[in-house]
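S.K.: Quick one: sequence and predicted model below, then my questions.
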Amino acid sequence: MNFDGKPIGQASAPPATNKTSTESGDKGTPVGAPTYVQERCADRGDYAAYSKFQDNLYRLRIRGDYAADNKGPINGFYNTTEGEDPDKVYGLFLCRGDVAANLCRSCIHEAFNILIERCPGQKEAIIWYDECLVRYSNRSFFSIMETKPIIFIANPLDGSVTVNKIVEQTFNNEDFVAKVTDLARNVTDLVISSKRLYTTKNVYVSSLVTLHELAQCTPDISKSACKSCLLSAIKEFPTVLNLKRGGARILQPSCNVQYQMNFDGEPTGQAPAPSTTKKTNTESGSEEKENSQEVQLLHLRQEIGEEFSKERSQGEKPVASQELSLIRLDIIRAATQNFSNECKLGEGGFGPVYKGTLADGKEIAVKRLSRSSGQGLIEFKNEVILIARLQHRNLVRLLGCCLEEHEKLLIYEYMPNKSLDVFLFDSTMGQSLDWKMRMNITFGIARGLLYLHEDSRLRIIHRDLKASNILLDGEMNPKISDFGMARIFGGNQDEASTNRVVGTYGYMAPEYAMEGLFSIKSDVFSFGVLLLEMISGRKNNGFHLREHGESLLTFAWKLWYKGRGLELTDPSIKESCDGVQVIKCIHIGLLCVQEDPADRPTMSLVVHMLGADTIPLTRPSLPAFSVGRDVRTLNPISLIHKTSTINEVTLSDVSPR
């Protein structure tokens, strides 16, 4: 079976709002808001801001809206191009066959906007909603049957004793798989005989159970290609079918197929979002049921829904989440050779991290919560909930999670070049990081942090930015990782306080370490430390041991103040660096680590300063505080002077106040 590197997942959470529409042209029929499912950004190059390609892409979006308004030439389907080579954009818009025109219109409009937001600068991308599909590329894909990427999504049953008994009495597992697969093949024949390449079919299995299936192809491909596409999807059904699943769908660019089990009710045209009702131990019959993977994942989804409600109450437009992807434990065990020592990449405060290889060759990194870990389900949930709602080229990508048999696992994309500290603080490996590469990494980190603070609309404070939490992909592009300590700020919130100071020695801002106050300026401080480490190749953590009690920050300031800033430069890059740029970057780093948070620049200004040579810089004040200078000043805070670096994720020491 071919996962194409994509984990099996649950259906997406329902939208935070479910307003009905009675727009003209649809006979006043109330229609719910479109429901996001999943998107994929293809690696086919980037386009620059304000470029001709971006211009053509936005023109294509307008044409898509117009086509949706006019229902397109073929019942909710429209494909077109905008511009000329090499900036030509190809676009395809398709609504589900039973979707009313007004919902089709709003789905295409929302899907295109979300796709551009989720895949910034990407020249090819695709997004699925329950009600529509939107796709664009810099290559012609019209009339070409394509089956990758392939997305698996499974909806659990509601978990009640009654429903489980109905399923057990109606099917054994082999019969169930055969029944659904046979029905899907029958539906395929119906699809290719229809004019719209779309159909649904119901099979009444018993007086209590109905199987409902739906299949659709994009009308630009031939009927024979449509059949091949659907059959390629159907052969994957055994991957997502078992007695725990109440519905499943398989999504491909040229076709999709889905089934849904219905109990004592009429079948619907789409797989509903799973229930978020918490089952009690009395109802489920045992503590194991209450702690089952499905129930815990539903609780996570419920928490996302609660966050959406908070955004809505603050008048903000809700942000659709990515899939809370579910990967079975047996798949993870096989990928990691049952968590063997040979696959172990390292260990942090959270627990060990393992390299894994899926059946299709996709490499993953598995972060496994240790039962003795000081960090627990709170950090686990926090990381899942936050990353499920974020996507940026400079943030690590969470592929899925697993809560099964008391295991708590996070599955990430594998970073072959490990973390930044592996290179930066090693005298030999540091030589491979020349000045240009260091600046590219620095700029990527700054863009990722800017996205967290401003562009994601969630205003996220990372609280643990450091070199070991910057992962490097095969092309040395930086990815910010480890969101277990991160916090979301409300729309008008600028600062918060905590009695539980978390972070890493050497990177914490003074107001946070001493008073528990944190804000976006706390992250700016950490970035400033990291920037000075990038220039010098030396850690702020422990620097005082070699420099007679002086921190890297005060040492850098004194050199800069005396006009000797170039002496801070890592000897391994002196030949490749630009002296003017080095002095400018030291200046920016010192602005970021000033004692007063109000004096520190925002990340938007930092990005601007890094990218321009003509911006006048204010004079930085002497860093008046450093965690590394005198640990005694932090009492009664107890700091553990230890960090652990692992390939995929590094965990910080928690410092209780």
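M.R.: Thanks, I have it. Numbering: from 1, shown residues only.

S.K.: going forward, measure contacts and count neighbours with C-alpha atoms only.
M.R.: Fine.

S.K.: so how far is stretch 117-137 from its chain's centroid?
M.R.: Relative to its parent chain, stretch 117-137 has a centroid offset of 15 Å by CA atoms, centre = their mean, to the nearest Å.

S.K.: Show me which positions of it end up buried.
M.R.: If you call a residue buried by 16 or more other CA atoms under 10 Å, then stretch 117-137 has these buried ones: 118-137.

S.K.: Between the two ends of that stretch, how far is it?
M.R.: By CA to CA, to the nearest Å, the extent of stretch 117-137 from end to end equals 15 Å.

S.K.: now residue 570, nearest residue through space, not along the chain?
M.R.: The shortest distance from residue 570 to any non-neighbouring residue, by CA to CA, 6 or more residues apart in numbering, is to residue 536 (4.4 Å).

S.K.: those strands in the stretch 151-300 of the chain, which residues are they?
M.R.: Along the stretch 151-300 of the chain, counting by DSSP state E, counting those that start in this stretch, strands occupy 151-156, 198-204, 209-217, 245-251, 255-263.

S.K.: is it possible to export the ones you listed to JSON lines including mean neighbour count and distance to residue 60?
M.R.: Shown next, in JSON lines, are the strands of the stretch 151-300 of the chain (neighbours: other CA atoms under 10 Å; distance: least, CA to CA, whole Å):
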{"stretch": "strand 151-156", "mean neighbour count": "24", "distance to residue 60": "25"}
{"stretch": "strand 198-204", "mean neighbour count": "19", "distance to residue 60": "25"}
{"stretch": "strand 209-217", "mean neighbour count": "24", "distance to residue 60": "22"}
{"stretch": "strand 245-251", "mean neighbour count": "24", "distance to residue 60": "24"}
{"stretch": "strand 255-263", "mean neighbour count": "24", "distance to residue 60": "22"}
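
S.K.: Check it against this one:
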Amino acid sequence: MGKKRTVFFACLLLFTMLLSFTNAGITTESPLSVGQTLSSSNGDYELGFFSPNNSQHQYVGIWFKGIIPQVVVWVANREKPITDSTATLAINNNGSLKLFNGKHGVVWSTGEAFESSGYEAELRDNGNLVVIDNVSGRTVWESFAHLGDTMLPFSALMYNPASGEKRVLTSWKSSSNPSPGEFVGQITPQVPSQLLITRGLTPYYRTGPWAKTRFTGIPLMDDTYTSPFSLHQDANGSGSFTYVDRNFKLSRIVLTSEGSMKRFRHNGTDWELSYKAPANSCDIYGVCGPFGLCVVSVPLKCQCFKGFVPHSIEEWERGNWTGGCVRRTELHCQGSFTGKDVNIFHPVANIKLPDFYEYASSVDSEECYQSCLHNCSCLAFAYIHGIGCLMWNQDLMDAVKFSAGGEILSIRLARSELDVSKSKKTIVASVLSLSLFVILASAAFGFWRYRVKKHNAHISKHAWRNDLTLQDVSGLEFFDINTIQNATNNFGLSNKLGQGGFGSVYKGNMQDGKQIAVKRLCSSSGQGKDEFMNEIVLISKLQHRNLVRVLGCCIDGEEKLLIYEFMLNKSLDTFVFDKRKKLELDWPKRFDIIQGIARGLLYLHRDSRLKVIHRDLKVSNILLDEGMNPKISDFGLARMYQGTQYQDKTRRVVGTLGYMSPEYAWTGVFSEKSDIYSFGVLLLEIISGEKISLFSYGEEGKTLLAYAWESWCKSKGVDLLDQDIANSCHPSEVGRCVQIGLLCVQHQPSDRPNTLELLSMLTSTSVLRPPKQPTFVVHSRDDESLSKDLITVNDMTQSVILGR
């Protein structure tokens, strides 16, 4: 009897293990049930039933095995979720893979092949689910032929006009709803092809034509780029675009529910975003209308091609550029004949080529020019290595001007347009000639003053350099003042990017084409020699993708300049607090930025060789690069600490009012938790789109912290989100971020998370402790009793607050 009981429990255990773990494959005798999974032999992928965000709806999908949070790469029953716990995925003798919703019938199937003695479904090592005929070994169906929102390595987008087959990416409706969304990614049948994202039937983004190894409309794909893509178009009119990434074991390209095409690679611990499109406002299709040229800048700038003027000056001035531009002088096409109206071609460099191009031939550039010249309907041409000759017979739509990269587009104009340009040059030359005498007359006096100033500056400059030992600033370049003046147009207003607490920031263009940002410290600012040297020494030793990189400095007399890498999208506050531009930062982008700032802060506090407290973390000190990646800047107030010394005290409290923690503002004590408090304020500003210094809510004039607390108590923080981007949010994610923000602004430093805990909170789904009501929000601004209950800055005698 004992032996029988032992055998019974052993069988029961074996049966439970078979249910709990994985099947080798799906056969007619062995379907897949809820709770079971099918794994690839290499253990990278897994097939089974899943519920997005723990909803009641269940789907059959494929995901990366063992990676948390779960990343689903393919879904079978996208439009028909199941709710029955007895659902199964089975295969019949006709080779049809079917999903049964318990007793409610079939909700999804692959379609039948033909009757055979046996079929089997297996999950390949590349994530491709295939149905195989056991007799012939032939694959009769595969998931790679029915893509969802994700491309895996070795999968392909394709079109075949003869068979009508087409493989495209279709976005999810939302992060919790895998139903087909409004965005579709595909390759176009034109020659050469391009990648196109449409929103419904409307073009939303395109890459520009393919040139052997690259898309011409993506500047990052230059001659040094190693492409993981291949695109093939054959003589029969079919084409395929394949993705192969041999450098990373796990990678994917996903079309998000917001219309972004993102490429992710897994580095062993986390997903890295290596590419994203659209990357900026100019990437949105046709933003400047026909014959309009979108200049990549912040804010974006639309201009007309040479020889064209706005279709409607009134709309153009309002910022509505979709009407585009019209030709100023009508063409009188005369082929190659001579005459005053004969056409010319004006070349424009660094261009993302317009849409509606036609492939002419693989002739050389001269023949391309001649072909367009003799074709009166040809409005523009471009000769591209890797493609050949392209021509445009329709309006030039969706053209973009890059700062570097791109192609040369030659536009057909009436010769009179060139004559107009020559007339302008003649007038300018005359004015310059009249001014020459005045300039020469004052030159002698100016030269004398210059020699005196240069002598004094030379002494001052070397005194500063001697203070910066080679050990402190190894690898830092010292720039000459003349070089910086030339690069910034002598600090001209047109080059000014913004005004900070310690001076102005200017854009500079070096002679080698490199763009820089120059921080010019004004002599009247609070940042003197100590802060300047502090920023140089600190930032030259800090290297992280979420910290701005300093290139060098310049010291000349009273001039103290810091030269940084140029950030195309300026600072975060120019987006978050701008009524129009904030729409470019939907919730997923804001959440990415929040996480990036936290990673930069973790590096400063824990991972860098120098342990650094920033002391002035705020929205305007977060810069954004071309890919909207955040970079912490402005280290003039930062302080280093060594070993386990996490706390220090200063007699000079400096920083920005509203961002300073209570213990720092009142007693001068700063620590890692001081930066955490500033991060909490910054986080709530990013979520709400409101400035801490200007926000006032209701008759009581509640502060932003008070309103955030009230929102968390009422709706778990969801209604704190800027309502203009509410449609793009994940409510649970927003609420979690509000809770994290409130935890960061707790009155007691011990109640705030440290930086390591902060990043863990942002990247995991662990349960968070509830926050306490922040001290600063107990009373309204107008409450006269505030000074009785809380220490105020007016009571302090040992410190001085320098607000910025």
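M.R.: On my side now, so go ahead. The structure presented is a predicted model; accordingly, all values stated were derived computationally and were not measured.

S.K.: Quick check: TM-score for this pair?
M.R.: Put the two chains on top of each other and the TM-score (TM-score structural alignment, normalised by the length of structure 1) is 0.50; 354 aligned residues with a CA RMSD of 3.2 Å.

S.K.: list the contacts for the residue nearest to residue 570 of structure 1?
M.R.: By CA atoms under 8 Å, 6 or more residues apart in numbering, the residues touching residue 536 of structure 1 are 568-570.

S.K.: Could you find the counterpart of residue 769 of structure 2 in structure 1?
M.R.: Alignment note: residue 769 of structure 2 maps to residue 618 in structure 1; criterion TM-score structural alignment.

S.K.: For its match, give me its contacts.
M.R.: residue 591.

S.K.: how far away is it from residue 419 of structure 1?
M.R.: Going from residue 618 of structure 1 to residue 419 of structure 1 by CA to CA gives 32 Å.

S.K.: The residue nearest to residue 570 of structure 1 corresponds to which position in structure 2?
M.R.: Using TM-score structural alignment, residue 536 of structure 1 pairs with residue 688 in structure 2.

S.K.: just residue 407 of structure 1 next, same as before
M.R.: In structure 2, residue 407 of structure 1 lands on residue 559 (TM-score structural alignment).

S.K.: who's in contact with that match?
M.R.: With contact taken as CA under 8 Å, 6+ apart, residue 559 of structure 2 is in contact with 520-523.

S.K.: So which of those is surrounded by the most neighbours?
M.R.: Among the contacts of residue 559 of structure 2, the one with the most neighbours (other CA atoms under 10 Å) is residue 521, at 22 neighbours.

S.K.: Chain neighbours aside, what residue packs nearest to that residue?
M.R.: Nearest to residue 521 of structure 2 is residue 503, by CA to CA, 6+ apart, at 4.5 Å.

S.K.: what residue of structure 1 takes the place of that neighbour?
M.R.: Aligned by TM-score structural alignment, residue 503 of structure 2 pairs with residue 351 of structure 1.

S.K.: returning to what we had before: can you check my assumption that the match of residue 769 of structure 2 lies in a strand?
M.R.: No: under the criterion used here (DSSP: H, G, I helix; E, B strand; the rest coil), residue 618 of structure 1 is coil, not part of a strand.

S.K.: what's the spacing between it and residue 587 of structure 1?
M.R.: Look at residue 618 of structure 1 and residue 587 of structure 1: by CA to CA, they are 9 Å apart.

S.K.: can you check residue 284 of structure 1 too?
M.R.: Distance check for residue 284 of structure 1 against residue 587 of structure 1: by CA to CA, it reads 61 Å.

S.K.: out of these two, which sits in the more crowded spot?
M.R.: Comparing residue 284 of structure 1 with residue 587 by other CA under 10 Å, the one with more neighbours is residue 587, at 22 against 15.

S.K.: OK, contacts around the equivalent of the more buried one over in structure 2?
M.R.: Residue 587 of structure 1 maps onto residue 739 in structure 2, with residues paired by TM-score structural alignment. Contact partners of residue 739 of structure 2, counting by CA under 8 Å, 6+ apart, are 712, 716-717, 768, 770-771.

S.K.: what about residue 739 of structure 2, distance to residue 686 of structure 2?
M.R.: 14 Å.

S.K.: what's the burial count for residue 633 of structure 2?
M.R.: Counted by other CA under 10 Å, the residues lying close to residue 633 of structure 2 total 23.

S.K.: ok, it - contacts?
M.R.: 547-548, 621-623.

S.K.: Check whether residue 624 of structure 1 really touches residue 595, as I assumed.
M.R.: Yes: with contacts counted by CA atoms under 8 Å, residue 624 of structure 1 reaches residue 595, the gap being 5.9 Å.
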